[in-house]
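Trainee: I'll drop the sequence and a predicted model, then ask my questions.
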Amino acid sequence: MAGESESRVSTSVIVVGVDGSPDSGVALDWATAEARGRKADLAIVYGLWMPMTAIAFGDASVLPLAEDVHGYGQLVLDAARERVTEQAPDLNVTTSLLMRRPDDALLQVADDGAELIVVGSRGLGGVGSLALGSVSTRVAARASCPVVVVPPGSRHLDGAIVVGVDGSEHSDAALRFALARGRDEQTEVVAVSAYRAPFLPLQDVDPETMSVVGAEERRLALEALHQAVDRARQAIGGPVDVSVRLEEGHPADVLLDLGRDAALLVVGSRGRGPVRSLLLGSISQAVLHQAAGPVAVVRAAPA
């Protein structure tokens, strides 16, 4: 099949998934600008997976790949290459048409050292969050490299990079990614953490004690946030402009509010391991489903 020989990529490559939908075109444009800015190669991937059919009281089977469907896939890749060439004529572009489920195809191509995977939040079957769960979330949860999910209407902006911090190994990885990007692009990074004052029954605690407890909770949260930023600074090296924001509230709500005008919103993954049922954490899921701009999901390296 055309493109199978190009299913492995080297370093300094950005992998982007397409399927011919308008939303995948938005993701392609974002990935093109990203590759051009980073002087990286661009690998365009179309995972062509036929619907499953069930034999009565028997095993499931996969419909054979029809020539017209294969031809459509190649047309999509050809059009994607032309679209990239119009925007970035000097960009090195490869295409891969794989008979794989789209998330599996993207992960296969990216498995040999890609620095980033870019996907749209919806595709041809796009019904909002239903389609998001079937491709984008699975890629974000399983990929070893960062994954950027680009919703409709997104484009490269000049705003800050906003990253969620909660002290976990995944948020530490997200913070290192955000700071390294801020350093390379000379862009401000806003490290955001959310906290909630502990619940104390009113009949047992006087208002003054509640105020003291709340202030201590905030102090500890702010201290942990600064410590996380210091760890990330030491890990990446080089100067980077970082500010911190500590807000009371639900983490997803705080991130979405502060990240409305961000160039990129960065969150850590909560993957459970390299298995098919692997899921993102609830905060990552909520941010992916509701963010108006691109979201990067970063996983911590295996121990």
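Mentor: On my side now, so go ahead.
Trainee: C-alpha from now on. contacts and neighbour counts both.
Mentor: Fine.
Trainee: is it true that residue 188 touches residue 158?
Mentor: No - between residue 188 and residue 158 there is no contact under Cα atoms under 8 Å: 9.8 Å.
Trainee: ok, these two, which is more surrounded?
Mentor: Just comparing residue 188 and residue 158: by other Cα atoms under 10 Å the higher neighbour count belongs to residue 188, 20 against 12.
Trainee: ok, that one - contacts?
Mentor: 160, 161, 182, 240, 241, 242, 243 (Cα atoms under 8 Å, 6 or more residues apart in numbering).
Trainee: emit the PyMOL select command for whichever of the residues you listed are buried.
Mentor: With 16 or more other Cα atoms under 10 Å as the criterion, this PyMOL line picks the buried residues out of the contacts of residue 188:
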select buried, resi 160+161+182+240+242
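Trainee: nearest spatial neighbour of residue 64, chain-adjacent residues omitted?
Mentor: residue 50 (7.4 Å; Cα to Cα, 6 or more residues apart in numbering).
Trainee: what count of nearby residues applies to the one you found?
Mentor: Residue 50, neighbours per other Cα under 10 Å, totals 15.
Trainee: what's the spacing between residue 26 and residue 107?
Mentor: 20 Å (Cα to Cα, to the nearest Å).
Trainee: repeat for residue 193
Mentor: Taking Cα to Cα, one finds residue 193 at 30 Å from residue 107.
Trainee: same deal with residue 91?
Mentor: 22 Å.
Trainee: with residue 47 instead?
Mentor: Taking Cα to Cα, one finds residue 47 at 10 Å from residue 107.
Trainee: helices of the stretch 51-200 of the chain, start to end?
Mentor: Counting by DSSP state H, counting those that start in this stretch, the stretch 51-200 of the chain has helices at residues 67-87, 102-110, 129-134, 136-142, 169-185.
Trainee: so for residue 39, which of those helices sits nearest?
Mentor: helix 169-185 (12.3 Å; Cα to Cα).
Trainee: please compare the first structure with the one that follows:
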Amino acid sequence: MSGPVVVGVDGSASSLAAVEVAAREARLRGAALRVVHAFLWPALHVPLGPSPLGPPDGGLRNLADRVVAEAVARARTAEPDVEIGQVVVSGEPLTVLEAQSRAAELVVVVGSRGMGGFVGLLLGSTAVHLAAHGACPVLVVREEPRPDGPVVLGVDGSAAGRKAVDFAFAEAFLRGAPLVALHAWTTWNAPMPAPSDPSAPYANPPGTRAGTEERLSAEALAGRREHLPGVAVEHRVVHGGTREALIEASGSAQLLVVGARGRGGFTGLLLGSVSQAVLHHARCPVAVVRGADEDR
């Protein structure tokens, strides 16, 4: 049996929206849903129970239980047939959700600041941290998901991006949605051959580089259609910036899928510039999938 879909909640309206998305993802996968609240206060050694002068249901521990109960109720309303578990774990959210990701099929987090964010921060630190360090794919809910539109996949042809390709095909199949495999290139992000190579970009006849990039995109998707023949795939190769192309495509998508770090990434950099850009600016939920070489 596969692991659960895990969703982190903090009592904010945006985290409740993420709960509905997570419940739907659990239903699509036939998986259980686990609602997780990171309870930081015990580590700070503050009183957790109700005040002697206050109501009996007061106190930080009761508040944490109410946060989880509200989230579970929202999930049951959204997807009544999904098995739902709940847990309050002592610790800060980054550590708690990273640990939960090790046994999960998917972790869903909010893309806004939540209850603990700083004014002016475009994306919560929990979402960025999990996208870089999570042991399973991480779905960041930025805006209200749309029920239609394609699944858009950022394709760069790298070995690190193969898991993202598999994840995107599976998501399109589960959702009954078409898949748009988008590959954007410029002379700066295309692979650079050795200077002695006569096929170097500056020696290429016009149009040769575009053809090379189209073949690279097609090779990255080779074999997937045979396993999931019901998925309609559109190849889209554009000459331009990857970040800009993916953000524009997200405007009509129900999901955007990217690898954590792709072609041209710096060794040791867990989250590449493209994935960071779409996490901050995409107009639909974003799934970040770490490659096999990035798994610990």
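Mentor: Cool, got the structure. Quick caveat: nothing in here was measured; it's all calculated off a predicted structure.
Trainee: who has more neighbours out of residue 91 and residue 107 of the first structure?
Mentor: Set side by side, residue 91 of the first structure and residue 107 show more neighbours around residue 107, with 22 against 16, by other Cα under 10 Å.
Trainee: just the strands in the second structure please.
Mentor: Ranges of strands within the second structure are 5-8, 33-39, 84-90, 106-110, 138-141, 151-154, 179-185, 233-239, 255-259, 286-289, based on DSSP state E.
Trainee: how distant is stretch 26-33 of the first structure from the center of its chain?
Mentor: 14 Å (Cα atoms, centre = their mean, to the nearest Å).
Trainee: what's the average distance of it to the second structure?
Mentor: Once the two are superposed, stretch 26-33 of the first structure sits an average of 1.2 Å from its aligned residues in the second structure (mean Cα distance after the TM-score superposition for the first structure).
Trainee: not counting residues beside it along the chain, what's closest to residue 220 of the second structure?
Mentor: residue 157 (5.2 Å).
Trainee: which residue in the first structure lines up with the one you found?
Mentor: Under the alignment (TM-score structural alignment), residue 157 of the second structure pairs with residue 167 in the first structure.
Trainee: how about the helices of the stretch 201-303 of the first structure, start to end?
Mentor: 207-236, 251-258, 282-290.
Trainee: between these, which gets nearest to residue 99 of the first structure?
Mentor: helix 282-290 (26.9 Å).
Trainee: mean deviation, the closest one versus the second structure?
Mentor: Mean for helix 282-290 of the first structure is 0.3 Å (mean Cα distance after the TM-score superposition for the first structure).
Trainee: centre of the chain versus that helix, how much separation?
Mentor: With Cα atoms, centre = their mean, you get 11 Å for helix 282-290 of the first structure.
Trainee: which bit of the second structure covers that helix?
Mentor: Taking TM-score structural alignment, helix 282-290 of the first structure hits residues 273-281 over in the second structure.
Trainee: and that stretch, which residues are buried?
Mentor: For stretch 273-281 of the second structure, by 16+ other Cα under 10 Å, it's 273, 274, 275, 276, 278, 279, 280, 281.
Trainee: and if you look at stretch 249-267 of the second structure?
Mentor: Using 16+ other Cα under 10 Å as the test for burial, stretch 249-267 of the second structure gives 249-250, 252-263, 265.
Trainee: and stretch 148-159 of the second structure, how far apart are its ends?
Mentor: Termini of stretch 148-159 of the second structure sit 30 Å apart (Cα to Cα).
Trainee: whoops, stretch 126-141 of the first structure was the one
Mentor: 19 Å.
Trainee: residues in contact with that stretch?
Mentor: So stretch 126-141 of the first structure is contacted by 102-104, 106-107, 119-123, 125, 146-149, 269-271, 278-280, 285, 289, 297-299 (Cα under 8 Å, 6+ apart).
Trainee: return the members of those residues classed as buried.
Mentor: 102-104, 106-107, 119-123, 146-149, 269-271, 278-280, 285, 289, 297-299.
Trainee: what is the neighbour count of residue 162 of the first structure?
Mentor: For residue 162 of the first structure, using other Cα under 10 Å, the count is 31.
Trainee: which residues does it contact?
Mentor: Contacts of residue 162 of the first structure by Cα under 8 Å, 6+ apart are 178, 189-192, 255, 258-259, 262-266.
Trainee: same check on residue 198 of the first structure?
Mentor: Residue 198 of the first structure neighbours (Cα under 8 Å, 6+ apart): 213, 214, 217.
Trainee: the second one and residue 221 of the first structure, how far apart?
Mentor: What that stands for is residue 214 of the first structure. Relative to residue 221 of the first structure, and taking Cα to Cα, residue 214 of the first structure is found at 11 Å.
Trainee: more crowded one of the two?
Mentor: residue 221 (20 against 16).
Trainee: which non-adjacent residue is nearest that one?
Mentor: Using Cα to Cα, 6+ apart, the closest residue to residue 221 of the first structure is residue 195 (6.8 Å).
Trainee: can you find the partner of the one you found in the second structure?
Mentor: In the second structure, residue 195 of the first structure lands on residue 185 (TM-score structural alignment).
Trainee: that match contacts residue 238, correct?
Mentor: Yes - between residue 185 of the second structure and residue 238 there is a contact under Cα under 8 Å: 6.6 Å.
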